[in-house]
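A.B. asks: predicted structure and sequence below. I'll ask about it afterward.
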Amino acid sequence: MLKILRYILSVVTILFATYGLITKNFEFNHIMIFLLGLTMLIMGLEEFRKERKVNGWLMVGVFLFSLFVSIQGFLLS
């Protein structure tokens, strides 16, 4: 279940990034960063399941940072 969700979030994130690069329209960057953060959260949960706690905590930290950045993007745009 987590693997399928990770793949879906990754594909949607890549689509947002590709759209921004092709059209030079970067108004959806905060959404892309939020989806990338969710992908990192899912990857962190998978690492916790594999008993790799250091990598899991690192990815959860990246998720929290990207969540903070995307919330700033939502509020400032």
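C.D. replies: Received, thanks.
A.B. asks: drop to CA atoms for contacts and neighbour counts, all remaining ones
C.D. replies: OK.
A.B. asks: can you count the residues close to Met59?
C.D. replies: Residues lying near Met59 (other Cα atoms under 10 Å) number 22.
A.B. asks: take the one below as the second:
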Amino acid sequence: MLKRLRLILGIVVLLLAGFGLITKNFVAQPFMMLGLSAFILVGGINELQQGNKRRGYMNIFLCVFVLAVLVQSFVK
């Protein structure tokens, strides 16, 4: 279940990033960052389930960091 979700989120993030790079139109960047945050969160949950607590908590921290950057980009 988590592997499929990670695959889908990874593809979505890559497509949105590619769209922004090719067209030089960064309208979809907040959606890409939201997808990236979800991708990292799912990875962190997966690592915690496998018993890698250090890596899992680091991924969850990175997820929160990406969300904070996303919120900060909306405030400016």
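C.D. replies: Looks like it arrived, so ask away. Quantities reported herein were computed from a predicted structural model and do not represent experimental measurements.
A.B. asks: TM-score for the pair, please.
C.D. replies: Overall, the chain-to-chain superposition scores 0.93 on the TM-score scale (TM-score structural alignment, normalised by the length of the second structure); 76 aligned residues with a Cα RMSD of 1.0 Å.
A.B. asks: and the residue nearest the centre of the first structure, what helix or strand is that in?
C.D. replies: Taking Cα atoms, centre = their mean, the centroid of the first structure lies closest to Leu36, which sits 1.4 Å from it. Leu36 of the first structure is part of helix 29-49 when elements are defined by DSSP states H and E.
A.B. asks: what residues sit buried inside the helix or strand Gln72 of the first structure falls within?
C.D. replies: Assessed by DSSP H and E, Gln72 of the first structure sits inside helix 53-76. Buried positions in helix 53-76 of the first structure, judged by neighbour count with 16 or more other Cα atoms under 10 Å: 55-57, 59-64, 66-67, 70, 73.
A.B. asks: let me know the angle separating it from helix 29-49.
C.D. replies: With axes from the mean of the first three to the mean of the last three Cα atoms, to 10 degrees defining the directions, helix 53-76 of the first structure sits at 160 degrees from helix 29-49.
A.B. asks: I'd like to know which elements helix 53-76 of the first structure is packed against.
C.D. replies: Here helix 53-76 of the first structure touches helix 29-49, going by 3 or more Cα pairs under 8 Å, 6 or more residues apart in numbering; DSSP states H and E.
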